[in-house]
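1. Here is a sequence together with a model predicted from it:
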Amino acid sequence: MSSFGQVIHINLFGESHGESIGLVINNLPAGLTLDKKRIEHALFKRRPKSNLSTARQEKDPYKIVSGYFNDKTTGTPLTILIPNEDTRSRDYTPEILRPSHADFTAKVKYNDSNDYRGGGHFSGRLTTPIVILGAICESILEEKGIIVSSHIASIKDISDTSFADIDITEDILKKLNLSDFPVVNSTVKAKYEAQILDAKHNLDSVGGTIETMIHGIPAGYGYPFFDSVESILAHLLFSVPAVKGVEFGKGFAITKLFGSEANDSFILENGQIKTSSNNSGGIQGGISNGMPITFKVAIKPTASIAKPQKTVNIETMEETTLELKGRHDPAIVHRVIHVINAITNYAVLELILRTEGTKWIG
């Protein structure tokens, strides 16, 4: 099911080459005015804009068809539609399975009735309404002084400066959120772009990692075990196409430390309990501890590449070779980063509302 949420319940619908895609957001309180400039900027950042991305151009002229009246939410389901305009379905054939796509599993799951064009419901195109959801949640989280921000931590084997290696301020995080290609060290951007263009020249693609920080979230949110901060975030992060790994705080590198090195010692700072390090990524026992929540996600290389690949013709049940045609991204890290921010904003709001309810919003 393409739905999630106990408090702010969402339903994602549509296909990449269908008439439209969209989202239903349930239980938003009445009386909220949507920040449409923020939504437009979020959509702009996700959109392809150069030879680093696909040539498919969607303007994303979203339309709110329910739950909004006189510039305010009504408290009923908020339904958002986004038309698909720049489709080219002739580039897709149902019988040839594309390596590392959902073509085969979708055929098995839905008895060969799935919409295969552009990946159908499995396409990254479906992240567009998630970006709108994220912009709405971001506005609400600002009331609590919470900022979600990310940077491109790596492209293939080239890396940016880590959040852990600098003194993070709200200004730094806000500056990253303004950029459509956010990096901490500005000099690494050209190296990233060269790596992406080199892969494109070789008819290939590259992946990378994204580092995210949730700044300003107080201690006490989340629950142990199944509704922990990590559980909710990981569930939603893995719902984003191309995410293949998630690690919190020090992540897998913590396994190389002694306990005396890994433990986050408690200290007092201006009368508040904090930790001297943040190896656990702001989470202990599944609950936020007041330190910034940090995590990384791994983004796989774009599966659609023009290099010849071995595959199967599912109709004739014969092995064949596929050379993909059409418009594809040589890397999607710089686009999916804005989806990661969006889904994280939603996850944080959902976590807070499970503890506090919705009455404070407004």
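-> Received, thanks.

2. going forward, measure contacts between C-alpha atoms and count neighbours the same way
-> Will do.

3. Could you pull out the buried residues of stretch 56-76?
-> Buried residues in stretch 56-76, counted by 16 or more other C-alpha atoms under 10 Å: 56, 60, 62, 67-68, 73-75.

4. To clarify, my last question referred to stretch 77-96.
-> Quick answer for stretch 77-96 (16+ other C-alpha under 10 Å): 77-85, 87, 92, 94, 96.

5. Farthest pair within those?
-> Pro77 and Ile96 (39.4 Å; C-alpha to C-alpha).

6. one more structure, for comparison:
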Amino acid sequence: MGNSYGTLFKISTFGESHGKALGVVIDGCPAGLDIDESFIQQELDRRKPGQSKITTQRSEDDIFEILSGVFEGKATGTPICLVIHNKDQKSKDYSHIADKYRPSHADYTYDVKYGIRDYRGGGRSSARETAARVAAGAIAKSFLATKGIKISAYVSQVGDIIAPDYPSLDLSQTESNIVRCPDEQAANQMIELIDSIRKNRDTIGGIVSCVATGVPAGLGEPVFDKLHAELGKAMLSINAVKGFEYGSGFEGVKMKGSEHNDAFYQEEDKVKTKTNYSGGIQGGISNGQDIYFKVAFKPVATIMQDQESIDSQGNPATVSGKGRHDPCVVPRAVPIVEAMAALVLADFYLINQTTKLRD
């Protein structure tokens, strides 16, 4: 249960952090779609560990292999299976916590739910699982690109360092630095903060902002399957995510209705709004404006310090920080956020097509 996502464009991921491999099965990818393997690898490279001094030093190439569903570079319409083999597992780094519960990890909850847990790097609860999502998201992004839809995420906050809002940023500069913030001044401050946190054997949280442009009006379903509800679910399914807001979000409560309402106007054959506090979604359905949202990530739970906890028998225990971990997860989370947004939008795009055919 809980290992699949989507309705028509559906994915199921498999594998553990220290298992033989991770992977994903994608069902519902439209036949004939060009599958650009170099693009998939590019997306995986953006997420992989060992990229810089401010990410975990685990060394994984994250080279993928397509096992099915692609012929002569095109999707056949049958299930696509991609696999990524693990190569740099150091399971002995986790033997000291085989019977201990690490603070703010899934150790206790997995143990109480299943009666057994893979303690090596967190097993299935590890963020390494997201490599499979990024691979699937790359294919979803390729599909959306054929419809003129583009998804761009970036780091907008680390600790108390905040970048300007997206309309004033050049998002093409996101990959110009190791923290993936398109504002140079904020990026330098973020890198300095993360590095100092790392040297102090601690971690820090941050925010990834995401913008989807070119989304047509009409995506989303009423009541329980609203577009923003699905985006929220998708983002909150990512490891370490503690919050999601779209449009004006929590800041909108400070405004009056007369200030917050997005007035409509007609420009040639398109309906637009003068402002976009709605975040491109009204009534749970896209209105054709930019969709934008923020995703908050907590500080990584594994810290290189001793912490008090208990073992599986309820006895007091000290958990010592070992292994290789990110001092701040947000730089590597950028492609994960993009991937999940792409999966949501690709699914809703296909659903919308069937709705129109049904009508």
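-> Arrived safely. The shown structure was predicted, so the numbers you read here are calculated from the model rather than taken from an experiment.

7. Include distance to Ala242 of the first structure and secondary structure when you put the buried residues of stretch 56-76 of the first structure into a markdown table, please.
-> A markdown table is the format used below for those (distance: C-alpha to C-alpha, whole Å; DSSP: H, G, I helix; E, B strand; the rest coil):
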| residue | distance to Ala242 of the first structure | secondary structure |
| --- | --- | --- |
| Arg56 | 19 | coil |
| Asp60 | 21 | coil |
| Tyr62 | 24 | coil |
| Gly67 | 32 | coil |
| Tyr68 | 33 | strand |
| Thr73 | 33 | strand |
| Thr74 | 35 | coil |
| Gly75 | 34 | coil |
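
8. for those residues, which one is nearest Ile287 of the first structure?
-> Checking those against Ile287 of the first structure by C-alpha to C-alpha gives Gly75 as the nearest, at 29.6 Å.

9. so what corresponds to Ile305 of the first structure in the second structure?
-> The alignment partner of Ile305 of the first structure in the second structure, by TM-score structural alignment, is Ile303.

10. same thing with Thr105 of the first structure?
-> So Thr105 of the first structure corresponds to Thr109, using TM-score structural alignment.

11. Specify the local secondary structure of that match.
-> Following DSSP: H, G, I helix; E, B strand; the rest coil, the label given to Thr109 of the second structure is helix.

12. Now do it against Ser4 of the second structure, distance only.
-> Applying C-alpha to C-alpha, to the nearest Å, the value for Thr109 of the second structure to Ser4 of the second structure is 20 Å.

13. So Arg46 of the second structure, which state does it fall into?
-> On the basis of three-state DSSP, Arg46 of the second structure is classed as helix.

14. how many neighbours does it have?
-> 18 (other C-alpha atoms under 10 Å).

15. just checking, it touches Pro335?
-> Yes. Here Arg46 of the second structure reaches Pro335: they are 6.5 Å apart, a contact under C-alpha atoms under 8 Å.

16. Tally up the residues packed near the residue lying closest to Phe104 of the first structure once chain neighbours are set aside, please.
-> Counting by C-alpha to C-alpha, 6 or more residues apart in numbering, Phe104 of the first structure lies nearest to Leu97, which is 6.3 Å off, once chain neighbours are set aside. By the criterion of other C-alpha under 10 Å, Leu97 of the first structure has 22 neighbours.

17. again with the one 5 residues further on
-> A count of neighbours around Ala102 of the first structure, defined by other C-alpha under 10 Å, yields 17.

18. repeat for Ile158 of the first structure
-> Counted by other C-alpha under 10 Å, the residues lying close to Ile158 of the first structure total 12.

19. What lines up with it in the second structure?
-> Counting by TM-score structural alignment, the partner of Ile158 of the first structure is Ile161.

20. any idea how far that match is from Glu37 of the second structure?
-> Distance, Ile161 of the second structure to Glu37 of the second structure, using C-alpha to C-alpha: 36 Å.

21. Likewise for Val300 of the second structure?
-> Using C-alpha to C-alpha, Val300 of the second structure is found at 31 Å from Glu37 of the second structure.

22. higher neighbour count, those two?
-> A direct count of neighbours by other C-alpha under 10 Å for Val300 of the second structure and Glu37 places Val300 higher, at 20 against 16.

23. Now the more buried one: which helix or strand?
-> Element membership for Val300 of the second structure, per DSSP states H and E: none, as it lies in no helix or strand.

24. And Tyr292 of the second structure, by the same measure?
-> Counting by DSSP H and E, the element that carries Tyr292 of the second structure is strand 291-297.

25. ok, average deviation of that strand from the first structure?
-> Here the mean offset of strand 291-297 of the second structure against the first structure after fitting is 0.5 Å, by mean C-alpha distance after the TM-score superposition for the first structure.

26. name the helices or strands packed onto the helix or strand that comes right after that strand?
-> Moving toward the C-terminus from strand 291-297 of the second structure, the next helix or strand (DSSP H and E) is strand 307-310. Packing partners of strand 307-310 of the second structure (3 or more C-alpha pairs under 8 Å, 6 or more residues apart in numbering; DSSP states H and E): strand 316-319.
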